[in-house]
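>>> this one's structure only:
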């Protein structure tokens, strides 16, 4: 099975951070996005970036940048669809999505997502358990079959926004990850989160 293409989702509006691009915030001498690209590059055949607005702000990454095809910031599924369309143009059959503000995701993320893939389970989402043992999906970290793109486009056009309502229709399953010593899906949403990320960088 060929490796998927990687799609970094940076299309959000970062309201809790006061706007702007969370991925461009500095974590050390580099941006959060630089850390994300470094972790993702060895796991996929190529990387694209889903981001809205002026593409030139990401010129330093050297990555292809593509916007949501659905207006109004409808959420992460719009970024997934944009990634699927980009991958389809490259002749790829699968993508793996990554959040642009999550610099500590696992180095074996793609391999473990792909290990749970089957024709019956064409979508595989990363998941972790909380202290009570409840399983939580992380829908911005997933393996997606590109052939579902027209179905997703129709669902978004019909007003669907909640990820689980669409993924459950298509046999989505999970790949479970540990949260120790740190939560690999910790994301930078607030200024306090950025302070914590800088602390975690020393142990990641």
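Yep, that arrived. Model, not experiment: these values are computed from the prediction. Numbering: from 1, shown residues only.
>>> C-alpha from now on. contacts and neighbour counts both.
Fine.
>>> now residue 165: how far from residue 89?
According to C-alpha to C-alpha, to the nearest Å, residue 165 and residue 89 sit 27 Å apart.
>>> now do residue 31
Distance from residue 31 to residue 89, counting by C-alpha to C-alpha: 29 Å.
>>> what about these two, which has more around it?
Shown here are residue 31 and residue 89; by other C-alpha atoms under 10 Å, residue 31 has more neighbours (17 against 9).
>>> which SS state does residue 137 fall under?
Secondary structure assignment for residue 137 (DSSP: H, G, I helix; E, B strand; the rest coil): strand.
>>> check which helix or strand the spatially closest residue to it that is not a sequence neighbour maps to.
In space, and not counting its chain neighbours, residue 137 is closest to residue 127: 4.2 Å by C-alpha to C-alpha, 6 or more residues apart in numbering. Per DSSP states H and E, residue 127 falls inside strand 123-129.
>>> dropping in the other structure now:
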């Protein structure tokens, strides 16, 4: 497993124009009463727009895996893509949708409900990747959804996994031999409970019916 820090890791060699940011926002947030995490606000900025700004200089395009409030994304100038497969497949369905619409050779995925990432995330994943990509490993353990994927080779593997009803992302990455890149002293954090939201300073907007 590769090691990475925010100070001594050189930038990766993939130009921004060859990378699409894919934000996974298709979950139902049952522990938060079904609130749409993409539109939770901190300091007046919705979470999904925070990620757009964060990676604007490091990626050439952005997609959002989302299954509701699609008109809200359109109004914000974002390209939202719903799941292409029916059934409860979890995050792999969102990954499948992102891969299906990605027009660059590389896809960087992050869950919309991460609290934050360090500045060297993408350069570290790029530098530490194997042939099919890399995923992050922070102080809380492997983070399979924080990952850099080679679209051309990963797409058929995801389709095959869905066909076999094998939905675990970490198992897919192990099968592909994707590298785990260690981020020492880093915790990305997740927004799963009301306590998480309060600790991170979020305001939860009322859900819309569009």
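Now that the structure is in, tell me what you want to look at. The structure presented is a predicted model; accordingly, all values stated were derived computationally and were not measured.
>>> can you give me the TM-score here?
In this superposition the chains share a TM-score of 0.84, using TM-score structural alignment, normalised by the length of structure 1; 186 aligned residues with a C-alpha RMSD of 1.7 Å.
>>> returning to that earlier point: by contact count, what packs against the strand holding residue 127 of structure 1?
Secondary-structure packing of strand 123-129 of structure 1 (3 or more C-alpha pairs under 8 Å, 6 or more residues apart in numbering; DSSP states H and E): helix 109-115, strand 135-145, strand 173-176.
>>> and these as CSV, adding distance to residue 18 of structure 1 and mean neighbour count?
Shown next, in CSV, are these (distance: least, C-alpha to C-alpha, whole Å; neighbours: other C-alpha atoms under 10 Å):
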stretch, distance to residue 18 of structure 1, mean neighbour count
helix 109-115, 30, 19
strand 135-145, 21, 21
strand 173-176, 32, 21
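>>> the residue found closest to residue 16 of structure 2 once you drop the neighbours it is linked to in the chain: how many residues sit nearby?
Spatial nearest neighbour of residue 16 of structure 2, excluding adjacent residues (C-alpha to C-alpha, 6+ apart): residue 59 at 4.4 Å. Neighbourhood size, residue 59 of structure 2 [other C-alpha under 10 Å]: 23.
>>> corresponding residue for residue 59 of structure 2 in structure 1?
Residue correspondence to structure 1 (TM-score structural alignment): residue 59 of structure 2 is matched to residue 44.
>>> measure its match to residue 2 of structure 1 for me?
Per C-alpha to C-alpha, residue 44 of structure 1 is found 9 Å from residue 2 of structure 1.
>>> just tell me the aligned range of the strand holding residue 127 of structure 1 in structure 2.
The aligned range for strand 123-129 of structure 1 in structure 2 is 133-139, by TM-score structural alignment.
>>> cool, stretch 68-83 of structure 1 as well?
Alignment of stretch 68-83 of structure 1 against structure 2: residues 83-98, by TM-score structural alignment.
>>> what comes up buried for the matching stretch?
For stretch 83-98 of structure 2, a neighbour-count test (16 or more other C-alpha atoms under 10 Å) marks 83, 91, 92, 93, 94, 95, 96, 97, 98 as buried.
>>> which residues in structure 1 form strands?
Secondary structure of structure 1, counting by DSSP state E: strands at 5-9, 47-50, 65-66, 94-99, 123-129, 135-145, 173-176.
>>> quick one: closest of the ones you listed to residue 112 of structure 1.
Closest to residue 112 of structure 1 of the strands of structure 1 is strand 173-176 (C-alpha to C-alpha; 6.5 Å).
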